[in-house]
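Visitor: starting from these lines, generate the structure:
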Amino acid sequence: MVSQMVLVRRGGRPRLAALAAAAVLVLAPALAACSDDGDDAGGTTTSTTAPPGTTAPPPGAAPDDPVAAKAEVTRNWTAFFDPKTPTAEKVRLLENGEQMQPVLAAFAGNENAAMTAAKVTGVEFTSATDANVTYDLLVGGSPALPGAQGTSILQDGTWKVSMKSLCGLVELSGVTVPGC
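Guide: Predicted coordinates:
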């Protein structure tokens, strides 16, 4: 899947532009209210792509019940990106969700975010507490970011959307958000 991202960057500039435009359309209005105009002294760069060379996890690197874990990852990602899911529930489904609550609250009242959903198409465990997630970000039911890559993390007994994944989407919008 990493090679797919490389092809998009090298030979598919129109597609990359369309994806970036879709991400800006979906995310920028919701995040503008949360942007930080101050210095970013501790800024980090995140990505929604799988690390290079990612292969099948070594034996014993999956959760005790991978079928149940995969179902929970899928269910939680779908709920997190469902505009009908209350913000309080989204906070519970996001890694360190409390610190990202202002961003999630901004999404709650945004009409573009109300048309956005995610469809999980694959889950690959890289350890007993981490998984790579392949998903389509849908806007109005149509794929805006097909085959997107994110991660899920087991935190406090719940499989959650990682902050890295959310921040990677925010990064595509070109908006700076505290916590990302």
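Visitor: make it CA atoms for all contacts and neighbour counts henceforth
Guide: Noted.
Visitor: and the contacts of the lengthiest helix in the chain?
Guide: Selection of the longest helix in the chain by residue count, based on DSSP state H, yields helix 13-32. Identification of contacts with helix 13-32 by C-alpha atoms under 8 Å, 6 or more residues apart in numbering yields 8-9, 103, 106-107, 109-110, 112-113, 116, 139, 144-145, 169-170, 172-175, 177.
Visitor: what of stretch 140-151?
Guide: 19, 22-23, 48-50, 115-117, 121, 130-138, 161-162, 164-165.
Visitor: give me the buried entries from the residues you listed.
Guide: 19, 22-23, 48-50, 115-117, 130-138, 161-162, 164-165 (16 or more other C-alpha atoms under 10 Å).
Visitor: which stretches of the protein form helices?
Guide: With DSSP H as the criterion, the chain has helices spanning 2-11, 13-32, 66-80, 87-93, 101-108, 163-173.
Visitor: mind giving me JSON lines with these and columns for distance to Q149?
Guide: JSON lines is the format used below for those (distance: least, C-alpha to C-alpha, whole Å):
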{"stretch": "helix 2-11", "distance to Q149": "9"}
{"stretch": "helix 13-32", "distance to Q149": "14"}
{"stretch": "helix 66-80", "distance to Q149": "12"}
{"stretch": "helix 87-93", "distance to Q149": "17"}
{"stretch": "helix 101-108", "distance to Q149": "20"}
{"stretch": "helix 163-173", "distance to Q149": "8"}
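Visitor: this one as well, want them side by side:
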Amino acid sequence: MTSATARMASAVVAAAALALTGACDSGGDGGTPETTRPPASDSSGSTPASGSPSVSVSPTPTGTAPEDPEEAEQEIRQAWRAFFDPESSLEERSAVVESGEQNALMIDNLFLDPLGSRLRADVTSVSYTTSEDATVTYTLTRDGRRLDTGGPGAAVVQDDTWKIALDTVCSLTRHAEDAPEAPSCE
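Guide: The predicted model follows:
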């Protein structure tokens, strides 16, 4: 074998190794999930005849949802209803906000404010980022007119209860005339 042929053979082997490495990549480099899926199986559970052995893949728990997502969503929606209900007391509102008791003055100012008192929210969706954190998409209105919320809200588990995230309440103060953020918002 000549040295040119040996180099060509080495290049072919290296290219094949790179191709195989790319096929086994976990997708951490931004690859799409389609490039990292195992081959589809037929109705018998075996992979198509490709010369490759069949590999059993177990799903990996992600930890991105609470144990009972439907119950958690109901609790989150109830917290948002209580917070924006014009009939709710300060104690009821504080109870549904993360660290609400410590931030009761801000919550009270928000709903005593002439503009803040007319805020209403309708939760449109809930998705979980962890088992104790959720992104809450909602429509914020005042007097029936939609306001720009500046982004989705959040809910967190505190004392085994889903509550509106303090950061979300802090961001709502911008929709009031005179409801400054609490020092804990920073």
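Visitor: counting neighbours, what do you get for E132 of the second structure?
Guide: 19 (other C-alpha atoms under 10 Å).
Visitor: which one in the first structure is aligned with it?
Guide: Alignment note: E132 of the second structure maps to T129 in the first structure; criterion TM-score structural alignment.
Visitor: show me the contacts for the closest residue to that match other than its chain neighbours.
Guide: Once flanking residues are discounted, T129 of the first structure sits nearest to L154: 4.8 Å by C-alpha to C-alpha, 6 or more residues apart in numbering. The neighbours of L154 of the first structure, taking C-alpha under 8 Å, 6+ apart as the test, are T129, D130, K160.
Visitor: counterpart of the last one in the second structure?
Guide: Read that as K160 of the first structure. By TM-score structural alignment, K160 of the first structure lines up with K163.
Visitor: with G140 of the first structure instead?
Guide: Per TM-score structural alignment, G140 of the first structure is aligned with D143.
Visitor: show me the contacts for D108 of the second structure.
Guide: L90.
Visitor: relative to V169 of the second structure, how far out is it?
Guide: 11 Å (C-alpha to C-alpha, to the nearest Å).
Visitor: how about S89 of the second structure?
Guide: Here S89 of the second structure is placed at a distance of 16 Å from V169 of the second structure (C-alpha to C-alpha).
Visitor: more neighbours, these two?
Guide: V169 (23 against 14).
Visitor: residues touching that one, list them.
Guide: V97, I107.
Visitor: for the spatially closest residue to F80 of the first structure that is not a sequence neighbour, what are its contacts?
Guide: Distances taken as C-alpha to C-alpha, 6+ apart put K90 closest to F80 of the first structure, at 5.2 Å, once the chain neighbours are dropped. K90 of the first structure is in contact with A79, F80, G97, L104, counting by C-alpha under 8 Å, 6+ apart.
Visitor: in the second structure, which of those remain in contact?
Guide: With both residues aligned by TM-score structural alignment, their matches' C-alpha atoms under 8 Å, the contacts of the contacts of K90 of the first structure that the second structure also has are A79, F80, G97, L104.
Visitor: pick out the most distant pair among these.
Guide: Pairwise distances across these peak at 14.1 Å for A79 and G97 (criterion: C-alpha to C-alpha).
Visitor: before we move on, back to that, now which residue in the second structure aligns to the residue nearest to F80 of the first structure?
Guide: Under the alignment defined by TM-score structural alignment, K90 of the first structure is paired with R93 of the second structure.
Visitor: for S3 of the second structure, see how far away its match is.
Guide: When R93 of the second structure is compared with S3 of the second structure (using C-alpha to C-alpha), they lie 80 Å apart.
Visitor: how big is the offset of the longest strand along the second structure relative to the first structure?
Guide: Longest strand in the second structure by number of residues (criterion: DSSP state E): strand 119-130. Superposing on the first structure places strand 119-130 of the second structure at an average distance of 0.6 Å from its equivalents, by mean C-alpha distance after the TM-score superposition for the first structure.
Visitor: now find how far off-centre that strand is within its chain.
Guide: Relative to its chain's centre, strand 119-130 of the second structure lies at 10 Å (C-alpha atoms, centre = their mean, to the nearest Å).
Visitor: quick one: that strand to helix 69-84, angle?
Guide: Counting by axes from the mean of the first three to the mean of the last three C-alpha atoms, to 10 degrees, strand 119-130 of the second structure lies at 150 degrees to helix 69-84.
Visitor: what angle do strand 119-130 of the second structure and helix 104-112 make?
Guide: Calculated by the same axes, to 10 degrees, strand 119-130 of the second structure forms an angle of 140 degrees with helix 104-112.
Visitor: so which elements touch strand 119-130 of the second structure?
Guide: The elements that strand 119-130 of the second structure packs onto, with contact taken as 3 or more C-alpha pairs under 8 Å, 6 or more residues apart in numbering; DSSP states H and E, are helix 69-84, strand 133-142.
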